[in-house]
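Asker: Have a look; sequence and predicted model below, questions after that.
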Amino acid sequence: MEKMIFITGGVRSGKSTFAEELATQKALELGGNLHYLATGVPSDEEMDKRIKRHQQERKESLSNWTTWEQSTQIETIASSFSKKDVVLLDCVTTLLNNELFSQKEWDTEILRRLVRGFEMIQENCAELILVSNEVLWEGISQNELVLQYSRILGHLHQALVARADHAYLVESGIPILMKGEKE
């Protein structure tokens, strides 16, 4: 049975490290391959350094990751996975940003399209682990663009957690199970 695990937390909370450890454990249990679906785009010097650091960490890990650099349209690679594979997507907020800014107009269709992309990947692998950021904890801006983004992200998080078998909040490197039974 295909499973979805949703992991969220603040910036630098340890959620990616937890997700990578969980994915590695799941792949060992299932005898499947590990896939890392990276959504980041090197838009500035800091992001470029973060992407390179993450790539280097995966290379140096004992796990054998297959990395997919897919900043938009994740549904296009859904058929690349097998029923034993564990897919880790990092991160949902970056994917949403990329999708929104690749369009001329923002509309509610983007939410349905993203959810369908996640579902397509989930249907083709054993475990889909999604990492996202809790950017909505910050004070809400009066900027209309920020408000619209916040609404879309909030609805996207709700839709994904509703579909997820497990949902975790990571704070200071400590994962807190928010939905699902402890495995």
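Answerer: Yep, it's here.
Asker: switch to C-alpha atoms for all contacts and neighbour counts from now on
Answerer: Will do.
Asker: Check the secondary structure at Trp68 for me.
Answerer: In three-state terms, and counting by DSSP: H, G, I helix; E, B strand; the rest coil, Trp68 is strand.
Asker: I'd like the distance between it and Ile140.
Answerer: Separation of Trp68 from Ile140 (C-alpha to C-alpha, to the nearest Å) stands at 33 Å.
Asker: Out of these two, name the residue with the larger neighbour count.
Answerer: More crowded of Trp68 and Ile140, by other C-alpha atoms under 10 Å: Trp68, with 15 against 11.
Asker: Included below, for side-by-side comparison, is a second structure:
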Amino acid sequence: MPMSDVKSSRVILITGPARSGKSEWGERLAAQSATQFGQRVVYVATAIAPTDDAEWLARVEAHRNRRPADWETLEVSHHLAKAIAAAAPDTCLLVDSLGTWLANLLEQDEETWAETQAELLHCLEQAQAQVILIAEETGWGVVPAYPLGRRFRDRLGTLTRKIGAIANPVYLVTGGYALNLSALGTQIDG
């Protein structure tokens, strides 16, 4: 991505499968915003870290170790829209990840989830800060055999598509490569 595109992109969406390099690509774009344009980077961690899960804690630590020391960390497990709305214009928010945030809210009924989703989309459309969102691709496999799995997959797919309509660029990261879908593809309305 040319440096000028990083500055002019208010909402950037990065999606892809597990271990594809999504977070690293988001970190690279956020670092460009900081070094080239003087933006303050705030890493928005959406996970609720269980303290008794050593493997999970190791994953969190690996993410921390990759980030520059001057980046701030904001833990936002539920109120992502409020964090986006409160961010100053000279800020780059790196939200990692939408799937984890959605999982924290998965027990919401359909009406409450629709309100939560609408609030997030509204805040993204009105954002003064740059927002880089990392989203997992979960719908490329079999349909989950249980209702909660289907709810997660369907909600994340719909949310990612709606954010994709707001974001520019939208990246697909797979196999360690980032593809700019905004430049290569055609957006589907609806």
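Answerer: Done, it's in. In this text the structure is predicted, and so the values were computed from the model without any measurement.
Asker: And the strands in the first structure, which stretches?
Answerer: All strands of the first structure, identified by DSSP state E, fall at 3-9, 34-38, 65-69, 86-90, 127-133, 166-171, 174-179.
Asker: Identify whichever of those lies nearest to Gln56 of the first structure.
Answerer: Gln56 of the first structure sits nearest to strand 65-69 of all the strands of the first structure, at 11.3 Å, using C-alpha to C-alpha.
Asker: packing partners for the closest one?
Answerer: If you count contacts as 3 or more C-alpha pairs under 8 Å, 6 or more residues apart in numbering; DSSP states H and E, strand 65-69 of the first structure packs onto strand 34-38.
Asker: residue with max distance from the center of the first structure?
Answerer: For the first structure, the residue at maximal distance from the C-alpha centroid (C-alpha atoms, centre = their mean) is Gln142, at 27.1 Å.
Asker: which residue lines up with that one in the second structure?
Answerer: Counting by TM-score structural alignment, Gln142 of the first structure corresponds to Ala145 in the second structure.
Asker: same thing with Gln73 of the first structure?
Answerer: Aligned partner of Gln73 of the first structure by TM-score structural alignment: His79.
Asker: Next one: that match from Gln117 of the second structure, what distance?
Answerer: The gap separating His79 of the second structure from Gln117 of the second structure is 11 Å, by C-alpha to C-alpha.
Asker: Who has more neighbours out of the two?
Answerer: Gln117 (19 against 15).
Asker: That one: what's it in contact with?
Answerer: Gln117 of the second structure makes contact with Leu159, according to C-alpha atoms under 8 Å, 6 or more residues apart in numbering.
Asker: And it? What does it align with in the first structure?
Answerer: The alignment partner of Gln117 of the second structure in the first structure, by TM-score structural alignment, is Leu114.
Asker: Over to Val41 of the second structure?
Answerer: Taking TM-score structural alignment for the superposition, Val41 of the second structure sits opposite Leu34 in the first structure.
Asker: isn't Ile5 of the first structure right up against Leu169?
Answerer: No - shown here, Ile5 of the first structure and Leu169 do not form a contact pair, counting by C-alpha atoms under 8 Å, at 11.1 Å.
Asker: Let me see the ranges of the helices in the second structure.
Answerer: Assigned by DSSP state H, the second structure shows helices spanning 3-8, 22-37, 54-66, 80-86, 98-104, 110-126, 147-166, 181-184.
Asker: of all the ones you listed, which lies closest to Ile132 of the second structure?
Answerer: Between Ile132 of the second structure and those, the tightest spacing by C-alpha to C-alpha is seen for helix 22-37, at 6.6 Å.
Asker: Mean deviation, the closest one versus the first structure?
Answerer: Its aligned residues in the first structure lie a mean 1.2 Å from helix 22-37 of the second structure after superposition (mean C-alpha distance after the TM-score superposition for the first structure).
Asker: I'd like to know which elements that helix is packed against.
Answerer: Counting contacts by 3+ C-alpha pairs under 8 Å, 6+ apart, helix 22-37 of the second structure packs against helix 3-8, strand 11-16, strand 40-45, strand 91-96, strand 130-136, strand 170-174.
Asker: Now with 10 Å, please.
Answerer: helix 3-8, strand 11-16, strand 40-45, helix 54-66, strand 91-96, strand 130-136, strand 170-174, strand 177-180 (3 or more C-alpha pairs under 10 Å, 6 or more residues apart in numbering; DSSP states H and E).
Asker: Nearest to Glu107 of the second structure, out of these?
Answerer: Smallest distance to Glu107 of the second structure across these (C-alpha to C-alpha): 19.0 Å, for strand 130-136.
Asker: tell me the angle of the closest one relative to helix 22-37?
Answerer: Orientation of strand 130-136 of the second structure against helix 22-37 (axes from the mean of the first three to the mean of the last three C-alpha atoms, to 10 degrees) gives an angle of 170 degrees.
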